[in-house]
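Engineer: here is a sequence with its predicted model. Questions after.
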Amino acid sequence: MTIEEQKILERCERLFLRYGAKSVTMDDVARDLVISKKTLYQYFTSKDELVHKVTAFHFQHHNEVVNTIYATSQDAISEMLQITEWVTQHLKDINPSLIYDLRKYYPKSWQLFLEHRNTHVYNCMIENIRKGREQELYRDDFDENIIASIYISRMEMLIDPQIFKPDTYTLDQVMPQYIQYHIRGIATPKGIKKLEKIKTTIL
């Protein structure tokens, strides 16, 4: 990937998160980047390709950040809170229509979302649960696969405007409540104590 292409992807990522994918035209992108459409089409042959590459770029960055947190965090609960804090800050201004746009108009990009959710996020949850159990922070009386599946199934719900109306709730209000709800449901007394101790310093 060239530096120029990376700059385009970074800017388009911000545009799509803010306005959705469908409403942003190639003219809008070229105007925002102060380049010609001809130059833009030298990097991306179509709007579909641009959306697909932006989606892949977004998840690649997400995976890199999460993997770094996993490698450096001291315990499973700190790990979950740090990831939640980063995701909240990164996506706090997301336009709810983006998920709808990908699902309806950009099936290849939507497939990337599903693969990311069902593979990377799912596997991260399994790893976190096992780490938490080893550290005696999570109980061992539940099925890790069921809990991981429940967790990932709620990802879209968190930014669904029909459930959390944007004029009432923001993502940085919803996410901390959601992660505490999740952790309290699987934590040992030791884990609850850990959560209470560190939640205000991270969330």
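Structural biologist: Okay, I see it.
Engineer: going forward, measure contacts between C-alpha atoms and count neighbours the same way
Structural biologist: OK.
Engineer: ok, longest helix in the chain?
Structural biologist: helix 47-72 (DSSP state H).
Engineer: now that helix: buried residues?
Structural biologist: 47-48, 50-57, 59, 62-63, 66, 69-70 (16 or more other CA atoms under 10 Å).
Engineer: show me where this structure has helices.
Structural biologist: 3-19, 26-33, 37-43, 47-72, 76-91, 97-105, 107-115, 122-134, 144-153, 171-186, 189-202.
Engineer: dropping in the other structure now:
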Amino acid sequence: MSKKTEARLLTHAASQFFRHGYSNLSVDDLVQGIGMSKATLYRYFDSKYDLLEIVIENLFQAIEADINELLASKQGPEEKLRTFLILMVERLEGIERSAIEDIKHSVPVLYEKFQTLRKHVIINHLVKVLDDGAEQGYFRRNMDQGVVAHIIFAAIESLTETEYLAESRYRFSDIFDMVLTIVMYGNVVNTTER
């Protein structure tokens, strides 16, 4: 079996699942867009369900790889935090909310897996970024950075809901900057304390 063919199937399937959802796609739809047969897809994956599960796992493995590279970089704490959040936006912005809603209703187990991985990967790594900044004296050592990570995550989560964005004059990037600014200035050590 060719790794190249498998990778091509996964890339195409990810774009389709995250654009259209699960119930709106047949296996015929999935293979038609890349000129392969259903038999080829079934050589690599047991089912459409199996394919979506692997797509979700691969998404978060790629995000973790990006974050690990960032954590190893020489960027300063504030820049690392900003880059971290930009990475999350870039990796997740191509996912249509309607597709996730469809996955939620069609395959709730995989929806839960998506949500669990998203929260786990983002919050755990965000805590690492914040803890690293606290060790360097940039963020307050007397604050639980896990709580700060949850505040950032929850604020961005709630302020980027479709309903809020539809009524707001702000774009996602504006909200992202405001959340980061509010959290950072409440979390940054005064220059006299460094």
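Structural biologist: Yes, it's here. In this text the structure is predicted, and so the values were computed from the model without any measurement.
Engineer: TM-score of the superposition?
Structural biologist: After superposition, the two chains reach a TM-score (TM-score structural alignment, normalised by the length of structure 2) of 0.81; 190 aligned residues with a CA RMSD of 2.6 Å.
Engineer: could you check how far the residue lying farthest from the centre of structure 1 is from Ala30 of structure 1?
Structural biologist: Distance to the chain centre peaks in structure 1 at Lys38, reaching 32.2 Å (criterion: CA atoms, centre = their mean). Between Lys38 of structure 1 and Ala30 of structure 1 the distance is 9 Å, computed by CA to CA, to the nearest Å.
Engineer: can you give me the neighbour number for the closest residue to Arg103 of structure 1 other than its chain neighbours?
Structural biologist: With CA to CA, 6 or more residues apart in numbering as the criterion, Arg103 of structure 1 has its nearest non-adjacent residue at 5.3 Å, and that residue is Trp110. Neighbourhood size, Trp110 of structure 1 [other CA atoms under 10 Å]: 20.
Engineer: which residues are in contact with stretch 73-82 of structure 2?
Structural biologist: Outside stretch 73-82 of structure 2, the residues that touch it by CA atoms under 8 Å, 6 or more residues apart in numbering are 70-71, 126, 129-130, 132-133, 138, 180.
Engineer: let's see it at 7 Å
Structural biologist: Contact with stretch 73-82 of structure 2 is made by 70, 129, 133, 138, as judged by CA atoms under 7 Å, 6 or more residues apart in numbering.
Engineer: and those as TSV, adding distance to Glu101 of structure 2?
Structural biologist: Below are the contacts of stretch 73-82 of structure 2 laid out as TSV (distance: CA to CA, whole Å):
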residue	distance to Glu101 of structure 2
Leu70	31
Val129	30
Gly133	36
Tyr138	39
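Engineer: between these, which is nearest Leu10 of structure 2?
Structural biologist: Leu70 (24.9 Å; CA to CA).
Engineer: how much space separates that closest one from Val127 of structure 2?
Structural biologist: 13 Å.
Engineer: can you tell me the closest non-neighbouring residue to Thr182 of structure 1?
Structural biologist: Careful, residue 182 of structure 1 is His and not Thr. That would be Tyr151: by CA to CA, 6+ apart, it lies 7.8 Å from His182 of structure 1.
Engineer: ignore what I typed, I meant Asp132 of structure 2.
Structural biologist: Pro77 is the one closest to Asp132 of structure 2 (CA to CA, 6+ apart), at 7.3 Å.
Engineer: what's the counterpart of that neighbour in structure 1?
Structural biologist: Using TM-score structural alignment, the equivalent of Pro77 of structure 2 in structure 1 is Ala76.
Engineer: neighbours of that match, how many?
Structural biologist: 23.
Engineer: and for Leu9 of structure 2?
Structural biologist: Leu9 of structure 2, neighbours per other CA under 10 Å, totals 22.
Engineer: cool, and Thr201 of structure 1?
Structural biologist: 8.
Engineer: next: Met36 of structure 2.
Structural biologist: Met36 of structure 2 has 14 nearby residues by other CA under 10 Å.
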